[in-house]
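Novice: I would like the atomic coordinates for the input below:
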Amino acid sequence: MQVKMKIALLALLPAALSFHQGANAQSKAFRVRGTVPDILNGHMIYLLRESGKKRIPSVVDSALVTKGTFVINGTTDAPFTATLSAPLRPAGAPAIPGYRKLFINTGDQVVLEQPKVLQARNTLEGARIKGSDYTRQLDELTAYLLPAETGMDSMRKAYSENLRQHGRDTTGSYQYNRKFEEMMVLKASLQQSFLQQHPDYYISLYMFRDLLGGRVKDTDAAATAFAKMRPALQKSALGKEVQELITNSAKFGIDKTAPDFAAQTPEGKTLKLSDLRGRYVLLDFWASWCGPCRAENPNVLKAYQRFKDKNFDVLGVSLDREGDRQKWVDAIAKDGLTWHHVSDLKFWGSDIAKQYMITSIPQNFLLDPQGKIIAVNLRGEALQVALDKLLK
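Specialist: Here you go, the predicted model:
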C-alpha cells in the first residue's frame, strides 16, 4: 500500500528523512525552553532527535523541570524532526506519556507554552509553540492530513478488534484492507494538494523527499513537481539531495539499459547479467528472509513456467546475509525457483542492490532482449499480463 501511495501521489503531483545533512553546513546553536504545569516539577523533560532511515530517536539533551520551566540546548547543521518528551510518573500509579512533535531549524529559539495538562493520555497535548517556523509548517501539514490519518487509525483499531473476535477472517481482512487503501488514496490526494498550495514550505520538500523513496519510478513527474518548488528550497542541502536522487533514478527509467554486473551463483560460478542478452529477463531482487518476497515467488514461478520456452528467463538476486548461504539455497529449492540465481551475500550492503538503488524488496525489472528496462515492479498477475503482450 505504501508503494501505491507513492505512485498515486507522483501521478497526481506531477517520515523525508531526518538524517539529511547540509553539505558544508556549519552547526548552529538552538534552544528549546518552555513553561509547563507545576505537576511536572521534579520530572525530566527530553528532546529526542529522530535519525536514520528508521527514524530511531536519540536524546539530544534533557532538563529537570523546576518551578514549571525548563531549558534545553543543542546544535545542528540541518533541520531535523524531533519529539519533546515529558512523561509524568506519579508515585504508585502508571506513567502518563507526554510528547510534542517539533521540526527544529538551525538557530531556532523555540518557546513552548503548556499552562495545564489537557489530556490524561499526553501531558503536552495542545502545547503552543513559538519561534519555530518549520514546526508551524509541520503543524499545518499534520492538521491537513488529519482526516486520512484518523480514518487509517480507525481502520487499524477495527481490524484488531475483528481479529480478536473472529481470528483470521479472510473476508473481513479484505474489507478492512480495502478501506485502509481508500484512506491511503485520500492521504495521497491531501499530500498532493498541500504540496501545490505550499511550494515555498520546507515541510513540503521534506514530505516530497520522503515520498520519493529510495528510487524514483516516474522521474519526469518528480522533476516537474520539484521544479515548482521555491528556488531557495531547490538549492538547499535537502533540495540538492532530491535533485541527485531524481537524476540517479532516471538511469533506471523505461528504455534505459540495465547496468551490467557479475556475481556468484549457488554453484560458485560467475554469472553476468549480460550473459542473458537475447532473452526477455526478469531481474528479481529478493531474499530467503523476506516474507513478501516468498509470497510473490509463486507468481513469478507461474510466469516462468508459462513463458520459459518463449524466450523468457529470470535472474534472482538475493539479499541474503553472509553466513546464510544455505538458507538462500534451501529457499530456492523449497519454492521451486528453477531459474538463474546470484548473490554476494552482503544483505543490504549488496553491491548490486546499491547499484540498482534497492532499499526495499521485493523489487523487479523486466528487460527486453537488448537489456533495456521495459517495466518495473510487476506484481501478481501483472507479470503474466505483460509477457502475454510481449510473447504472443
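
Novice: make it CA atoms for all contacts and neighbour counts henceforth
Specialist: OK.

Novice: Residue for residue, what is the longest helix the protein has?
Specialist: helix 133-166 (DSSP state H).

Novice: Can you name every helix or strand that that one contacts?
Specialist: strand 99-104, helix 170-197, helix 202-212 (3 or more CA pairs under 8 Å, 6 or more residues apart in numbering; DSSP states H and E).

Novice: quick one: buried residues of that helix?
Specialist: Judged by neighbour count using 16 or more other CA atoms under 10 Å, the buried positions of helix 133-166 are 133-139, 141, 144-145, 148-149, 151-152, 155, 159, 162.

Novice: Redo the helices and strands packed on helix 133-166 as CSV? Include distance to Phe365.
Specialist: CSV is the format used below for the helices and strands packed on helix 133-166 (distance: least, CA to CA, whole Å):
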stretch, distance to Phe365
strand 99-104, 37
helix 170-197, 25
helix 202-212, 18
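
Novice: Now show me the structure for the sequence below, then we'll compare the two:
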Amino acid sequence: MRYFLIITLMALTSLTESLFGQVKINGNLKALGNSSVLIQYYEGNISKSVNLKVTDGKFSWEAPVTEAQKITMIFPGRAIYLFIEPGNINITGSRDSLEQLKITGSKINDEALAYAKTMKVFEEEQKPLLLQYGKLAGEEKTALEEKLADIVSRKNTAANDYIAAHGQSAFSLNLVTEYSRLGNYEDVLRMYGLLSKKMKSTAEGQRIAERLVILKRSAAGEKIMDFTKKDDKGNPVSIAAFKGKYVYIDFWASWCAPCRREIPNLIKTYNTFKDHNFTVVSVSLDDPTDKDRWLAALTSLKMPWTQLADLKGWDDEIRLYYGFNAVPSTLLLDPNGTIIAKDLRGVALDKKLKELFL
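Specialist: Next up is the predicted model:
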C-alpha cells in the first residue's frame, strides 16, 4: 500500500507539473506558409527566445512557464504581443490580419483584450487631437496640450482603479510593468502598492521592485548624479558647474524626431526664463556613428545652451543610471542640484517654471 501511495503521489506531482508548470501553444495561421516564428519570453527571471519552424502555417511550442506573462511573437515582417499562462493555448487566423487572431486557452489574454476595449474611449479622444498637434501654435497649441494631458491623466486614473480592483491579476501586474518602463517613481510605486503579495512575489513582481530602485534615483528630492561630459567643442563640462541655477537637463538624440520637434518650444521657454536663474543643458544619446549628424543638428537647431555628449548611445552612463528607456527624457534641478521634476515638457514645463519664478 505504501508503494502504491508513493507511486500515486509521484504521478499526481507529474500531472500537476504538466498542467501548471508548462505552456503549450499550437498555431495554425493562413498565409504563413513554410517560414518561422520567433518567441521572446521569460523562464523565471531568465529572458529567453526560441525560433520555431513553421510548416504549412502550423507551429507548436512547449516551455516550462510557471507564471502568466506577456510574450512577443515575431512573424516574418511583423510582431505581436499576447498573454500566456500554463496550459494549452491555440492560435488561429491569418498572417495577413494578426490583429484579428483568435487565441483560446488563456484567460489572461481574454482579460487583456477586455481591458483594451475599455481604453478605446481614450484613444478615440486622442486621435483627432494628435492630428492637429503639429498644425497649431501659441494659445491654440497650449489648449491642445492641456486637453492631451487631461486624457493621459484620466487614462492613468482608470489604470490605477483597475489594478486596485484586480490586485490578484497577472494582467494588473503587467500593467504596472508597462508603466514602469517610462513612468516616474511615485506613480509606479503607487501602482505597485495596489498589487497583492502573491503578484509581488512573482518573478515579474521582483523585476518591478528592481526597476523601482532605479526609478527612485530620478524621484523628486534626489540629488543629481555627479557627472562630467565633453561639450561640442571637446571641452569637459561638469554638471556641478551649474550649481546655483535651476537646470533643465534634456536627454535627446539627433535621430529622435519628437526631440527635434520639441526644441523650438524649449528655445522659447529658455528665452522666457533665462533671466530668472534658469538654464538648459542638453545631453545627447547619439552614438559614435552619429557624431556628424549630431554636430549638424546643433548647427541647424541653434540651441543657445550647453551641449554635452559622450557619444556612447544607449550605453551612456547617465542613461543607464537613471534607466531612461526613451528620448526625450528630462530632469529639472534646483540650485542645489536636487531633482524637483521629471519629464516636464511644453505646457507642463512652463507652468512649473512660472510657479518657481513668477
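
Novice: Could you find the closest non-adjacent residue to Ile50 of the first structure?
Specialist: Just so we're on the same page, residue 50 of the first structure is Glu rather than Ile. Leaving aside its chain neighbours, Glu50 of the first structure sits nearest to Pro57 (4.3 Å; criterion: CA to CA, 6 or more residues apart in numbering).

Novice: wouldn't the one you found be in contact with Arg49 here?
Specialist: Yes. Using CA atoms under 8 Å, Pro57 of the first structure is in contact with Arg49, at 5.2 Å.

Novice: thinking again about what came up before, list the buried ones in the helix or strand hosting the residue nearest to Glu50 of the first structure?
Specialist: Counting by DSSP states H and E, the element that carries Pro57 of the first structure is strand 56-64. For strand 56-64 of the first structure, burial by neighbour count (16+ other CA under 10 Å) applies to Ser62, Ala63, Leu64.

Novice: now the first one: how far from Gln114 of the first structure?
Specialist: Separation of Ser62 of the first structure from Gln114 of the first structure (CA to CA, to the nearest Å): 18 Å.

Novice: same check, this time on the second one
Specialist: Distance of Ala63 of the first structure to Gln114 of the first structure, given as CA to CA: 16 Å.

Novice: returning to that earlier point: okay, angle between the longest helix of the first structure and helix 202-212 too, please.
Specialist: Orientation check (axes from the mean of the first three to the mean of the last three CA atoms, to 10 degrees): helix 133-166 of the first structure against helix 202-212 gives 40 degrees.

Novice: Please pull up the equivalent of Ile208 of the second structure in the first structure.
Specialist: With TM-score structural alignment as the matching criterion, the partner of Ile208 of the second structure in the first structure is Val242.

Novice: swap in Tyr115 of the second structure?
Specialist: Looks like Tyr115 of the second structure aligns to Tyr144 there (TM-score structural alignment).

Novice: And for the residue nearest to Ala127 of the first structure when sequence neighbours are not counted, the neighbour number?
Specialist: With CA to CA, 6+ apart as the criterion, Ala127 of the first structure has its nearest non-adjacent residue at 4.8 Å, and that residue is Gln114. Residues contacting Gln114 of the first structure under the criterion other CA atoms under 10 Å number 18.

Novice: For Gln114 of the first structure, give me its contacts.
Specialist: Gln114 of the first structure is in contact with Gly34, Thr35, Val36, Pro37, Leu124, Gly126, Ala127, Arg128, counting by CA atoms under 8 Å, 6 or more residues apart in numbering.

Novice: now, which of those residues sits nearest Leu271 of the first structure?
Specialist: Checking those against Leu271 of the first structure with CA to CA, the nearest one is Leu124 at 57.9 Å.

Novice: Work out for me the element the closest one sits within.
Specialist: In the assignment (DSSP H and E), Leu124 of the first structure maps to no helix and no strand.

Novice: unless I'm mixing things up, it is touching Pro87, no?
Specialist: No. Using CA under 8 Å, Leu124 of the first structure makes no contact with Pro87, being 9.0 Å away.

Novice: Provide the aligned range in the second structure for stretch 323-330 of the first structure.
Specialist: The aligned range for stretch 323-330 of the first structure is 289-296, by TM-score structural alignment.

Novice: circling back to that earlier point, can you lay out the helices and strands packed on helix 133-166 of the first structure as TSV showing mean neighbour count and distance to Ile332 of the first structure?
Specialist: Formatted as TSV, these follow (neighbours: other CA atoms under 10 Å; distance: least, CA to CA, whole Å):
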stretch	mean neighbour count	distance to Ile332 of the first structure
strand 99-104	21	45
helix 170-197	17	28
helix 202-212	22	32
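
Novice: Indicate which one of the ones you listed is closest to Ile72 of the first structure.
Specialist: That would be, of those and by CA to CA, strand 99-104, which comes in at 12.5 Å.

Novice: so Thr299 of the second structure sits in a strand?
Specialist: No. Checked against DSSP: H, G, I helix; E, B strand; the rest coil, Thr299 of the second structure lies outside a strand; its state is helix.

Novice: where's it relative to Ser254 of the second structure, distance?
Specialist: 11 Å.

Novice: Using the three-state scheme, assign whatever residue of the first structure lines up with Asp232 of the second structure.
Specialist: Using TM-score structural alignment, the equivalent of Asp232 of the second structure in the first structure is Pro266. Following three-state DSSP, the label given to Pro266 of the first structure is coil.

Novice: ok, Pro266 of the first structure - contacts?
Specialist: Neighbouring residues of Pro266 of the first structure by CA under 8 Å, 6+ apart: Arg325, Val329, His341, Val342, Ser343.

Novice: Tell me if I'm right that the first one and Asp344 touch.
Specialist: No. Because the distance of 9.6 Å does not satisfy CA under 8 Å, Arg325 of the first structure is recorded as not touching Asp344.

Novice: Of the buried residues of strand 56-64 of the first structure, just say which sits nearest to Lys4 of the first structure.
Specialist: Proximity of these to Lys4 of the first structure (CA to CA) peaks at Ser62, which lies at 39.7 Å.

Novice: who are the neighbours in contact with that closest one?
Specialist: Met44, Ile45, Tyr46, Leu47, Ile72.

Novice: do that again at 10 Å, thanks
Specialist: With contact set as CA atoms under 10 Å, 6 or more residues apart in numbering, Ser62 of the first structure has these partners: Met44, Ile45, Tyr46, Leu47, Leu48, Phe70, Val71, Ile72, Asn73, Leu84, Ser85, Ala86.
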